[in-house]
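S.K.: Let me see the structure of the following:
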Amino acid sequence: MSYVEDLLDDIWQIDVDTTPKDVTDETKRAISDFFGVTIAGFQNPAAKPILRHIQMHSSSSGSSLLGTSMKVEAPMACLGNGYAAHVYDLDDCLQSTLGHPTAALAPAIVCAAEEANATGADVIRAYLIALEVIGRIGRVANPTTSERGWHCSPVFGVIGAATAASVLLGCDKATTAMAIGISCSYASGLRANFGTHVKALHMGAAAERGLEAAELARAGTTSSLTALEGTDGFFQVFAGIPPNSVRYEPSTNWELQDPGLMYKRFSCCSGMAPAIEAILEHPQLRESDPAEIESIHVGTSILSPMELVHPLPQTAMQSKFSMQYAIACPIVHRKTTLEVFNNDSYVQDERVQELMKKIYPAVDPELAERGMTADAPVKIRVDFRDGTAVETRRDYARGNPLNRLSDPEMREKFMGLCAPVLGTSGAAELYSSLTALESAANVRDLTDLC
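M.R.: Now for the predicted structure:
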């Protein structure tokens, strides 16, 4: 059989009632985090263009734009919710895909679940199956896919969105395999667009096309069963793997356990988080005078220079992908709240601009041995004008699976994002409902709270 048939055979029997509790709990954390970042994301001024586009191309319909009063056509809801989920760059990450999974999967899940009047348990199952699909494909294709300049989040995310939507729309394994084959031809997204609106657009487009792939397959559209491993298939094109050389290997691991999701605290690329924390948690560095700093040398892993492509950012969008800003921001502004990564004035501050010119990132030989790790470890050396120096390092940011955020910390993040939109009581009610997702009789009961 083909790779996709073997993969689906292996995971199709996933059932919420027999899934380990820590796995279902982690699914609820991921979905809750998605709702939080998406509801807040529509308040970001950078979401205005996508909302204008949706209003121009969608009549009133039954799919929710989370955190707004708008009901739109399902494809537009996927596009909008995916964009909003990623516009702050606060959504989760997964090592095996080297990207952000839930921002692509969850918009398609919400739309398909609303259409099907699905239960919360249905949503959990669809998410688990989809995450296993992209995680196992990602383990085969990466790190080459990322090394070639693809934005892995939509490249794998569209496949996951197609899978999840197929499950919720009642497709059988054979039809879901067709949807995955269709989505392989939709896979796209260039890292060249980091620091612009297009990065968030990648997530919305992946969700939209994933849902479309599922609906096309359900309508009878066929695709190649070897679209993954065959000649000119996904693995060959995105990862340079010789055609028909990959065979599916069953696994007993859950992606949510190994490697697990990384949840973010800062509104920027996850590759900046360890550097930010290294400064914030060092008593001398977080209180240092920028004018007294001679130079800062930052040792990084090999993924860092591929993602952090703006050495001297001029806009908030660019600042999210800058190691220089990751260091200068906490030193100059002494805070890393939402606005410092989403307001141009913080980036254009003269003190920040001057300090960034003194910051020199370079791949560190020791950290390079960790390969294409999304952990983004850093070593930092700060040399002061008086001849003294301070050295520090950070291997794992808070929120990494090896340095987990607690449930209260996850709730605090959610409330901080949603309370300004829904009110404190409304946000609390929604969070409580999401943490009991398996009990929801209809997903619309949750989206109606938004």
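S.K.: For the rest of this, base every contact and every neighbour count on C-alpha atoms.
M.R.: Will do.
S.K.: Residue 59 contacts residue 74, correct?
M.R.: No. Here residue 59 lies out of contact with residue 74, judged by C-alpha atoms under 8 Å, at a distance of 10.5 Å.
S.K.: So which of these two has more stuff around it?
M.R.: Neighbour count, other C-alpha atoms under 10 Å: between residue 59 and residue 74, residue 74 has more, with 25 against 12.
S.K.: Count the residues that sit near the spatially closest residue to that one that is not a sequence neighbour.
M.R.: Leaving out its chain neighbours, the residue that sits closest to residue 74 by C-alpha to C-alpha, 6 or more residues apart in numbering is residue 63, at 5.3 Å. Residues near residue 63, counting by other C-alpha under 10 Å, number 23.
S.K.: In three-state terms, label the residue of the chain most remote from its centre for me.
M.R.: Most distant residue from the mean C-alpha position of the chain: residue 386, 42.3 Å away (C-alpha atoms, centre = their mean). Three-state call for residue 386 (DSSP: H, G, I helix; E, B strand; the rest coil): coil.
S.K.: one more, for comparison:
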Amino acid sequence: MATVLELIAAQVVSRNTFSSVTLARARDAITDTVGCMLAGAVDAAPQAVASAFAGDIGAEGASSLVTGGRASPPLAALVNATAAHCLDFDDNFHPARAHASAVLVPALLAVATANASISGYQLVAAYLAGLEAQASVGFGVNPSHYNRGWHGTSTVGCIGAAAGVACLMGLGADRVAQAMSLAASMAAGPKGQFGTAAKPFHAGMAARNAIEAALLSRAGLTGRLDILERHQGFLDLFGGDQAAGWADLPLDGAHVIETRGLVAKLHPCCASTHRAIDAALDLQAEHGFSLDEVIRIETKVGRSARDNLAYPDPADEMQARFSMQYCLAVALLQGRLSLSDFTPEAVSRSAVRTHMAKIAMDAYSPEEERGVERLPHKVSITLQDGRILHAERLHAKGSIACPLTDEEKRAKFTDCLRWAGIDGDDMHGVVAGLGDAASVRTAMEQVAR
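M.R.: Sure thing, here's the model as predicted:
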């Protein structure tokens, strides 16, 4: 009887045709992630990672780093994925409870830029393989795994990305399964690190580990193919008390990017804030109030979101990204959030701080959440004139239920370039065209120039 890893590997290797919707969404995700990588390159987190391994970075390495120089593919993935995730502007993927693209795209680009023969279509196909593998691994352990405190980006993301990298390397289903098995031994990352530079490092760690697992598999190293489901395996140790396992794992059918999609972020902060922000902005647009007119704001979110948002009085920009009070106050004060709202100076603004005490956050009970995959986040706003306004959101702006417009996608990419100090009017077209490039390496060299 085939193991779970063998079933997943056989599925992702055999899927070689994709719908136009699937391909378009994958290309959008890759473009969005490259924008986040470029914006994040100037942040302290990837700069520190690059500095730590400066002796292994030079002009002659196989893969390019967004922080400058070239290095081996695993090191390039480590730095670039840290950059992709450090501003928390990269997409979310609910089936894996992970920042799927922040791991996948840097890992795949590190391999593709080391081999001029890899085409854009191969990159997209490998991305889709890795995404489906992440969804399949996450199916068996989430949401219990995530609620227990594991950062799915560096656990589920690592294992799934190993499948994508192995596919890009042209490995067969047996070696793809072995790459995932080895990656399961590398999966780690506690959510207790949220609000620190270790969180984006989790994405870098997962991307590096995915490449190393695929390389080790290609070289013949093996692990147990039943490591997900066996005693003392991934489910047993990481799953939590409500993890279902993979007995009902759906395979075949439409690709998960078409049925579930990704959530492209409109706001550069923890996704746990987004539905409340969107609901509050909806109320502000409808009723025309200012934050000065607000007496009280009450929010109700999922338990995992409450745990993620651990900083009601953030001390710096990293903590501010995980503060409902800060993010919601800024959004209602300005009508939007931008990358410039997450600097030490911005976080200390008295104009924002005076309103944060008005904002409270509560969470659903375990009983309310039991057996329900997704509950809406709710907002109640009490105004000085006595009105109490209510709104709720099941899906954030940027989900397939409420997608970003083409103009919003382009504006986000431009904002990322501006934040990085890059003047690249034609760069969006180059990155958006990666999926059609004859050589990913050649196309990315144009971006680098």
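S.K.: sorry, back to before: which residues sit in contact with the residue farthest from the centre of structure 1?
M.R.: Residue 386 of structure 1 makes contact with residue 292, according to C-alpha atoms under 8 Å, 6 or more residues apart in numbering.
S.K.: just the helices in the stretch 51-200 of structure 2 please.
M.R.: Secondary structure of the stretch 51-200 of structure 2 (DSSP state H, counting those that start in this stretch): helices at 73-85, 100-112, 120-141, 144-147, 156-168, 173-184, 198-218.
S.K.: For the residue farthest from the centre of structure 1, give its distance to residue 293 of structure 1.
M.R.: Distance check for residue 386 of structure 1 against residue 293 of structure 1: by C-alpha to C-alpha, to the nearest Å, it reads 9 Å.
S.K.: all helices of the stretch 301-449 of structure 2, in order?
M.R.: So, for the stretch 301-449 of structure 2 - with DSSP H, counting those that start in this stretch - the helices run 303-308, 317-320, 324-334, 344-347, 350-356, 366-369, 406-419, 427-432, 440-448.
S.K.: Report how far apart the opening and closing residues of stretch 443-450 of structure 1 are.
M.R.: End-to-end distance of stretch 443-450 of structure 1 (C-alpha to C-alpha): 12 Å.
S.K.: My error: substitute stretch 109-121 of structure 2 in the last question.
M.R.: 13 Å.
S.K.: what do you get for stretch 52-71 of structure 1?
M.R.: The first and final residues of stretch 52-71 of structure 1 sit 14 Å from each other (C-alpha to C-alpha).
S.K.: Find the residue at the geometric middle of structure 2.
M.R.: The centre of structure 2 sits closest to residue 99, judged by C-alpha atoms, centre = their mean, with a distance of 1.8 Å.
S.K.: need the contact list for the closest residue to it other than its chain neighbours.
M.R.: Leaving aside its chain neighbours, residue 99 of structure 2 sits nearest to residue 92 (4.7 Å; criterion: C-alpha to C-alpha, 6+ apart). Taking C-alpha under 8 Å, 6+ apart, we find residue 92 of structure 2 in contact with 98-101, 262-265, 271.
S.K.: Among the residues you listed, which lie within strands?
M.R.: Counting by DSSP state E, these place none of their members in strands.
S.K.: so, if you compare these, which one comes nearest to residue 238 of structure 2?
M.R.: Nearest to residue 238 of structure 2 among those: residue 98, at 14.9 Å, using C-alpha to C-alpha.
S.K.: Please report how far the closest one lies from residue 351 of structure 2.
M.R.: 34 Å.
S.K.: Residue 269 of structure 2 too?
M.R.: From residue 269 of structure 2 to residue 351 of structure 2 the distance is 19 Å (C-alpha to C-alpha).
S.K.: before we move on, what about residue 316 of structure 2?
M.R.: 16 Å.
S.K.: more neighbours, these two?
M.R.: Neighbours were counted for residue 316 of structure 2 and for residue 351 using other C-alpha under 10 Å; residue 316 has more, 18 against 12.
S.K.: Nearest spatial neighbour of that one, chain-adjacent residues omitted?
M.R.: Of all residues beyond its chain neighbours, the one nearest residue 316 of structure 2 is residue 344 (5.5 Å), with distances taken as C-alpha to C-alpha, 6+ apart.
S.K.: Run a quick neighbour tally on that neighbour.
M.R.: Neighbour number of residue 344 of structure 2 under other C-alpha under 10 Å is 14.
S.K.: now do residue 189 of structure 2
M.R.: By other C-alpha under 10 Å, 21 other residues sit near residue 189 of structure 2.
S.K.: Test my guess that it contacts residue 150.
M.R.: Yes. Counting by C-alpha under 8 Å, residue 189 of structure 2 does reach residue 150; the two are 6.1 Å apart.
S.K.: Now do the same contact list for the residue nearest to residue 74 of structure 1.
M.R.: Residues near residue 63 of structure 1 by C-alpha under 8 Å, 6+ apart: 71-74, 77, 111, 114-115.
S.K.: Ok, residue 243 of structure 2 next?
M.R.: Taking C-alpha under 8 Å, 6+ apart, we find residue 243 of structure 2 in contact with 140-145, 235.
S.K.: Identify the farthest-apart pair in those.
M.R.: Counting by C-alpha to C-alpha, the most remote pair of the contacts of residue 243 of structure 2 is 143 and 235, 12.2 Å apart.
S.K.: Run through who's touching stretch 124-138 of structure 1.
M.R.: Stretch 124-138 of structure 1 has contacts (C-alpha under 8 Å, 6+ apart) with 7-8, 11-12, 14-16, 24, 27-28, 96-98, 101, 105-106, 109, 156-157, 159-161, 163-165, 167-168, 254-255, 437-438.
S.K.: Recalculate using a threshold of 6 Å.
M.R.: With C-alpha atoms under 6 Å, 6 or more residues apart in numbering as the test, stretch 124-138 of structure 1 has contacts from 96-97, 156, 160, 163-164, 167.
S.K.: before we move on, what about stretch 363-372 of structure 1?
M.R.: Contact partners of stretch 363-372 of structure 1, identified using C-alpha under 6 Å, 6+ apart, comprise 299-303.
S.K.: re the thing from before, now do the same for the residue nearest to the centre of structure 2: its match in structure 1.
M.R.: Mapped onto structure 1 by TM-score structural alignment, residue 99 of structure 2 lines up with residue 100.
S.K.: Correct me if wrong: its match contacts residue 152.
M.R.: No. Assessed by C-alpha atoms under 6 Å, residue 100 of structure 1 is found out of contact with residue 152, at 8.0 Å.
S.K.: quick one: contacts for the alignment partner in structure 1 of residue 266 of structure 2?
M.R.: Using TM-score structural alignment as the criterion, residue 266 of structure 2 maps onto residue 265 of structure 1. Under the criterion of C-alpha under 6 Å, 6+ apart, residue 265 of structure 1 has no neighbours.
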